[in-house]
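Q: structure here, sequence nowhere to be found:
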């Protein structure tokens, strides 16, 4: 009989060991998957923010150039301006924007493509630019603003640029020439090189016809200017699905990347960032290797842990008796009591130390509660405490948020993974809800109560004391009381003039 019982126990231990190992592996796999998703999300969000920021920068500069170009068109077709002395006319035609650092030249070309007026020289430099795409495009009616292909400037020693152009039209709409403003590609080089990209990532500016205007880092050392992307799958997907990220292999360096892209306002330009998928997840792969090592070590130790299980089961009855004796619930409000809160606080502090997430604490006190007891009686005071407890529970929504009675007329709300702004928002909601509640059904003479709330937020590290967070919240509560009650004060707030505060 004893042998059978022992065999049964041994078999049960084996089953429990297998279940424990399976649970550990499953938990680690889930955690790694969540970590993978979080790491990838961080990389993609960072790329999206960078694309939007750089696109806004380029758009602002192009808008300035376009406005200057429109002003040049207006001035170059104004008979009064054209009648001015040549040196004064040049100053009127080309305002201060023509001297911007990366603005190459502003030109007025006649109907044959010859330079008529020149921002960079007086008298104007001699060149015929009729063959340029920006001139040819403006020979068509209502061409609007045209953004050219990149080209080597004939009047600035081959400086690579793009041009914005507008048509000059006579009173009858006849073609009378072209106004041109060139932007040096060096602008994009300087802009892109100032961005901190992850290893293997790239940033590119592409014309809507598939011509690469500038790429950083480049494979030729000059930005791969003019590279034709029309036949690439990446450019095809950009054209077919604007603003939708995708994963594709680059035709330039054959690296597989995740692309985030956006069009720059109404201009025929697309800004794209490509994240190297292997480099972006390198840190996660290291974490994966460490996790596998930890799992293997855990499996080795699991036998020792299971052997301790029988002792743990033997002590479980004693622990249950102890928990029952201590009773973790406040009888009046049905909320967790001070001891239960202390246990929960230590648990959340350890979790914060592991994850690095912020932990917020709101300590609140009923204003003038002694007056409530003295004027309306302790039964009414008890009712106020009970009803306020219900309001507190209704004011927090997340499963991890924790409400407890701290003692007397004090309550505490613990908010895991909550930053200061979020904690203040919840605390203000609690304050308003408490102010709006009917404090007593037994005594209609008690029409309203208010609460003062002290807030504290901390991201814990191993070894930090949970008591420090409570102390900070208590100091903030003391300050809220001193500033007139019925308010929320966060630890670290600097209130210089209490009379300037809005009283709620």
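A: Sure thing, it's come through. Note that the coordinates shown come from a computational prediction; the quantities given were computed from them, not determined experimentally.

Q: from here on, just use CA atoms for contacts and neighbour counts.
A: OK.

Q: show me where the stretch 101-250 of the chain has strands.
A: Secondary structure of the stretch 101-250 of the chain (DSSP state E, counting those that start in this stretch): strands at 103-109, 115-118, 146-147, 151-152, 160-169, 175-184, 202-207, 212-216, 246-249.

Q: comparison target, given below:
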């Protein structure tokens, strides 16, 4: 009996795993989604910052305009108040007095005429006429404030109906040289000024502008609502912060409509605070459209990538299954279903190296059908094939470990590789196979098997061919001693033991 030289076994080419493909696609999708989410968040922050800057500029512009006009009107009040304490003012005619008091007074279509009230609240001088009608304002807030507080300075009243028009009254105290209260000089800025100022602005439908007095009283608001004008918002969350800090911004609900807004305020040098607000829905409207568009694109791309990935994974699975079948066909004996000679050579080479590394024994059974040629010639090839199939079944039933390798070695020869099995255990497995074949055939005339057994622990200087050679010699000994028996080879002297 001949044993073949070791055949080179080509290494299996790298195979793309369907799971690896799916995992890579999922990681890629998550990565791109994270990048897109980061970009969208940056865009959102950019929209918020842009809105904040725009509102800051708007608040500063409105505050500057209001402060400029209030300061201009206050200069006129100061001039009248200082002129009223000049002693000679009482000795001139009404016409000259008007020229002295109001020649440099600020005039505009939204400014009311300046009036002078004595210490009892009676109207004494009116810039609009030389002979003013009798009027008494002693019960007005602005008069009482100046009467009771010498340090009140410029006082801005609550919104009120003043001289036939809704307005705010600006007033200053007239004091003698010794600080005695002499009266009040007052004038008004009509609501039409604020309507004209706000009307020039390009505002959204839910944008708000609120002008507050220091005590949280609403002086003016757009959208205009007369019921809100003059209302005190001191208990509204966030308003006290607006009145206590020179400038800033925060997110809050509208005090009147409950709409979430970004609110920005500017606190000018005058006793008025400008608060502007823009709804978050308006601020993020463009961003929301872009986010929706990008989200739709990403959803489509993700769906496409996942769809293609699943399709490729299915195709890879089919290809892997086909390759496994082809490999099985290439390494399996078609008749018996055992591994073929090519696979056996690869297995014994790998197991020999593993046994050498781990210092473990490696056993080999060489099995041959007795008198098979004569049986085949007598009963035909089909009957002979049935015998080989029966022997293969008996071998498979006896060798069940995952690492064992049962193969058709060639013709009527079989080989069984038993990693980690001692000589005695290998001989026991051989006897189990022999007895099963004997029981299966039922008649020695049908077939029996002879088995050569060899087991050794490989060393660095040995080749696996020596194991095959030892098992082969043991098989010859079994044949020579009458067949239907198992013989264990004694290694290294290879003396035969029946």
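A: Received the coordinates, thanks. The structure displayed is predicted, hence computed values, not measured ones.

Q: rewinding a little: tell me which of the strands of the stretch 101-250 of the first structure sits nearest to residue 257 of the first structure.
A: For the strands of the stretch 101-250 of the first structure, distance to residue 257 of the first structure was read as CA to CA. The smallest value, 5.6 Å, belongs to strand 246-249.

Q: need the next SSE after the closest one, C-terminal direction.
A: Using DSSP states H and E, the helix or strand that directly follows strand 246-249 of the first structure along the chain is strand 256-263.

Q: as CSV, the strands of the stretch 101-250 of the first structure with mean neighbour count and distance to residue 238 of the first structure would be great.
A: Below are the strands of the stretch 101-250 of the first structure laid out as CSV (neighbours: other CA atoms under 10 Å; distance: least, CA to CA, whole Å):
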stretch, mean neighbour count, distance to residue 238 of the first structure
strand 103-109, 25, 29
strand 115-118, 20, 37
strand 146-147, 21, 19
strand 151-152, 16, 24
strand 160-169, 24, 22
strand 175-184, 24, 24
strand 202-207, 23, 10
strand 212-216, 25, 13
strand 246-249, 16, 9
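
Q: dump the residue contacts of residue 364 of the first structure.
A: For residue 364 of the first structure, the contacting residues are 410, 411, 412, 451, 452, 453, 454, 477, by CA atoms under 8 Å, 6 or more residues apart in numbering.

Q: for the nearest residue to the third one once chain neighbours are set aside, give its distance to residue 234 of the first structure.
A: Spelled out, it's residue 412 of the first structure. In space, and not counting its chain neighbours, residue 412 of the first structure is closest to residue 363: 4.6 Å by CA to CA, 6 or more residues apart in numbering. Residue 363 of the first structure is 55 Å from residue 234 of the first structure, where distance means CA to CA, to the nearest Å.

Q: in the stretch 251-400 of the first structure, which spans are strands?
A: Here the stretch 251-400 of the first structure has its strands, by DSSP E, counting those that start in this stretch, at 256-263, 269-276, 358-366.

Q: the first one maps to which residues in the second structure?
A: Equivalent residues of strand 256-263 of the first structure are located at 260-267 in the second structure, counting by TM-score structural alignment.

Q: got it, and the last one?
A: With TM-score structural alignment applied, strand 358-366 of the first structure matches no range in the second structure.

Q: related to what we said a few turns ago, which of the strands of the stretch 251-400 of the first structure is buried the deepest?
A: The highest average neighbour count among these, using mean count of other CA atoms under 10 Å, belongs to strand 358-366 at a mean of 26.

Q: longest helix in the first structure, by residue count?
A: Ranked by residue count and defined by DSSP state H, the top helix of the first structure is helix 2-76.

Q: tell me the helix or strand right after that one.
A: Downstream of helix 2-76 of the first structure (by DSSP H and E), the next one is helix 79-82.
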